[in-house]
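K.L.:
Sequence and predicted structure, then a few things I'm wondering about:
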Amino acid sequence: MFPRTTRRLLLSLAGAALAASALAPAAHAQSALDTVMAKKQITIAVPTDYPPYGYVGTDLKPIGLDVDMAQLIATRLGVKVELLPVTSANRIPYLQTKKADLVISTLGKNPEREKVIDFTAAYSPFFQAVFAPKTLAIKSWGDLSGKTVAVTRGAMEDIELGKLAPSDAEVKRFEDNNATVAAFVSGQVQVIAVGASVAGNVMARNPQLGMEFKLLIKDSPNFIGVAKGEDALRAKVNAVIAEARAAGELDRLAQKWLGRPAGNLPN
């Protein structure tokens, strides 16, 4: 038999352990989805410098494919949406620090990003490429040798370009897409590496550049970013995406903003 004081101590510790174990499931159950449904509001990070996926309209409000997708998800969840403008550089940190519940911002999936965040199924098509004036002969990656190339820091194009471009290509990194495009349009660089949709907007607004597609960097459908461990929210969003795909809504969104349907997207 233990002394009376020892028995009391052991009973006290056992009680504390039981209390902690009883509280643990409740704390674990309070997921991002629980919070969203309780608040009746979801915070979604979207781009405002990347037309047609996300940019500021004439009424100074965000518009674009990613904005429409954010609204679609909020509507399906039956909650209000708070749109949080982000750049390529801060969209993942905003998710990790819980400033945003979801990131819908032309986010490609790769092994590096999968180490720090989770992804839903794809919701829209996207591909990155190298573009330059027609007068500039670029038919292979070797042809970028000695040329200046603009790219947005931290974007998928930046990551992939580092693997493909020759070592003597001068890659100039800018903090957001507006700065990247401005550098190309103003002649600070010879070549630009961007998403095809952005390039299309540049071509339409600056026909004098004679800009054209040169090299495919990567086919990279867009996925929605979710914080690690938020499996309930990810499953809910996946269900919304599956329903929207079956109903033809993803095709309609892509047709509206990209001029072509979403087609077959990966889960």
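P.N.:
That came through, no problem.

K.L.:
rest of the way, CA atoms for contacts and neighbours
P.N.:
Noted.

K.L.:
what's the spacing between A17 and K80?
P.N.:
40 Å (CA to CA, to the nearest Å).

K.L.:
The stretch 51-200 of the chain: helices as residue ranges?
P.N.:
Secondary structure of the stretch 51-200 of the chain by DSSP state H, counting those that start in this stretch: the helices cover 65-77, 91-96, 111-114, 156-164, 177-185, 196-205.

K.L.:
Quick one: name whatever helix or strand follows the lengthiest helix in the chain.
P.N.:
Using DSSP state H, we find that the single longest helix of the chain is helix 4-29. Using DSSP states H and E, the next helix or strand after helix 4-29 towards the C-terminus is helix 32-39.

K.L.:
that older thread, nearest to K236 among the helices of the stretch 51-200 of the chain would be which one?
P.N.:
The minimum distance between K236 and the helices of the stretch 51-200 of the chain falls on helix 65-77, with 8.4 Å, by CA to CA.

K.L.:
what about versus this one:
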Amino acid sequence: MFKKLSMYLLISLMILSLAAVVGCSSQTDNGAGPDKEQAEKEQPKEEAKPEKEVISFAGSGGYPPFNFVNEKDEVVGFDVDVANEIATRLGMDMKYVTTAWDGIIEGLRAKRYDGILGSMAITEDREKQVDFSIPYYYSGAQLIVMKDSDIKTPDDLTAESVIGVATGTTFADDVEKLGAQARTYEDDFQTLMELQNGRLAGVITDRVVGLNAIKEIKNGDRLTLAGKLLRQETMGIAFHSDDDELREKVDAILEEMHQDGTLTEISAKWFDGEDITKQ
């Protein structure tokens, strides 16, 4: 009995030893084991590429062809292209924020975005709240009426004339100077629709916006420009008053874009070859 047990133990030990040898050999053949694990630990890990910083610019998103939402729900336009080019030259990604125009300066002062690049005219009142870049384009205030209107020039307006303007713009001041009544709307799409519906005697907006509306909006061919520019406007990018470093960098880039023709190219793209970037 004892001899049989001894024999069984001896055979079991031999089987266990053989299994251990095969197991070690298998690990070695597969390239696993402590040596490989150590080698893997010693391999330098590829460092993740740092994400680009983001610069954010704001506009109303309802001001074609400067900044507006297209059929793909993308914000596009002259202002957006200028913003993208500035971001590229800064080595940054660009985020374009759309927000109500009447609160856009307060949003900048609260630092919800880095700048306002939305066709904002440089005025003394605004310069008390924000700092502006050098000009990036020039335009002016224009009266628009229906072609069959009795109003042919701004001098034809009366105290009873109701003129539509976008809220938060400087155009309400023009209406007041002309002795007419200003009625404000969220954007120029609404003002021009109200004009076509007969609820307004006219609209005062940016001349380029007016020309674009005549070409692009439904029944735009019923509209016409009444007289010459009421005044010229100079457009700049607004920055928070304590962000001199960014403003100075953007000024240098805008100067480059004026000199190398980039602003002229962007203007030609959106305005049928017309250059609105030169005074």
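P.N.:
That came through, no problem. As the structure is a prediction and not an experimental result, all values here were calculated from the model.

K.L.:
TM-score for the pair, please.
P.N.:
Overlay of the two chains. TM-score (TM-score structural alignment, normalised by the length of structure 1): 0.78; 225 aligned residues with a CA RMSD of 1.9 Å.

K.L.:
hang on, the earlier thing: name the residue in A17 and K80 of structure 1 with the higher neighbour count.
P.N.:
K80 (17 against 12; other CA atoms under 10 Å).

K.L.:
That one matches what in structure 2?
P.N.:
Matched to structure 2 by TM-score structural alignment, K80 of structure 1 sits across from D93.

K.L.:
list the contacts for D187 of structure 2?
P.N.:
62-63, 165-167 (CA atoms under 8 Å, 6 or more residues apart in numbering).

K.L.:
And it, how far from M92 of structure 2?
P.N.:
Distance, D187 of structure 2 to M92 of structure 2, using CA to CA: 30 Å.

K.L.:
With K249 of structure 2 instead?
P.N.:
Separation of K249 of structure 2 from M92 of structure 2 (CA to CA): 13 Å.

K.L.:
Mean neighbour count added to the helices of the stretch 51-200 of structure 1, as TSV?
P.N.:
Converted to TSV, those look like this (neighbours: other CA atoms under 10 Å):
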stretch	mean neighbour count
helix 65-77	21
helix 91-96	20
helix 111-114	10
helix 156-164	16
helix 177-185	19
helix 196-205	17
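
K.L.:
Let's have those in JSON lines, adding distance to V103 of structure 1.
P.N.:
Output for the helices of the stretch 51-200 of structure 1, formatted as JSON lines (distance: least, CA to CA, whole Å):
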{"stretch": "helix 65-77", "distance to V103 of structure 1": "9"}
{"stretch": "helix 91-96", "distance to V103 of structure 1": "7"}
{"stretch": "helix 111-114", "distance to V103 of structure 1": "13"}
{"stretch": "helix 156-164", "distance to V103 of structure 1": "15"}
{"stretch": "helix 177-185", "distance to V103 of structure 1": "17"}
{"stretch": "helix 196-205", "distance to V103 of structure 1": "19"}
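
K.L.:
Can you say which of those helices is nearest to V171 of structure 1?
P.N.:
Comparing those by CA to CA, helix 156-164 comes nearest, at 8.6 Å.

K.L.:
Now the most centrally placed residue in structure 2: closest residue in space, sequence neighbours ignored.
P.N.:
Centrality entry for structure 2: nearest residue to the mean C-alpha point is Y96, 2.3 Å, by CA atoms, centre = their mean. In this structure, Y96 of structure 2 finds its nearest non-sequential neighbour in F57, 5.1 Å apart by CA to CA, 6 or more residues apart in numbering.

K.L.:
Would you confirm that that neighbour contacts N84?
P.N.:
No - with contact defined as CA atoms under 8 Å, F57 of structure 2 does not count as touching N84 (9.5 Å).

K.L.:
Please identify every residue contacting each of the two.
P.N.:
M94.

K.L.:
ok so, going back, what helix or strand is the residue nearest to Y96 of structure 2 on?
P.N.:
Counting by DSSP H and E, F57 of structure 2 is found in strand 54-59.

K.L.:
tell me, stretch 236-253 of structure 1 lands on which residues of structure 2?
P.N.:
With TM-score structural alignment as the criterion, stretch 236-253 of structure 1 aligns to 249-266.
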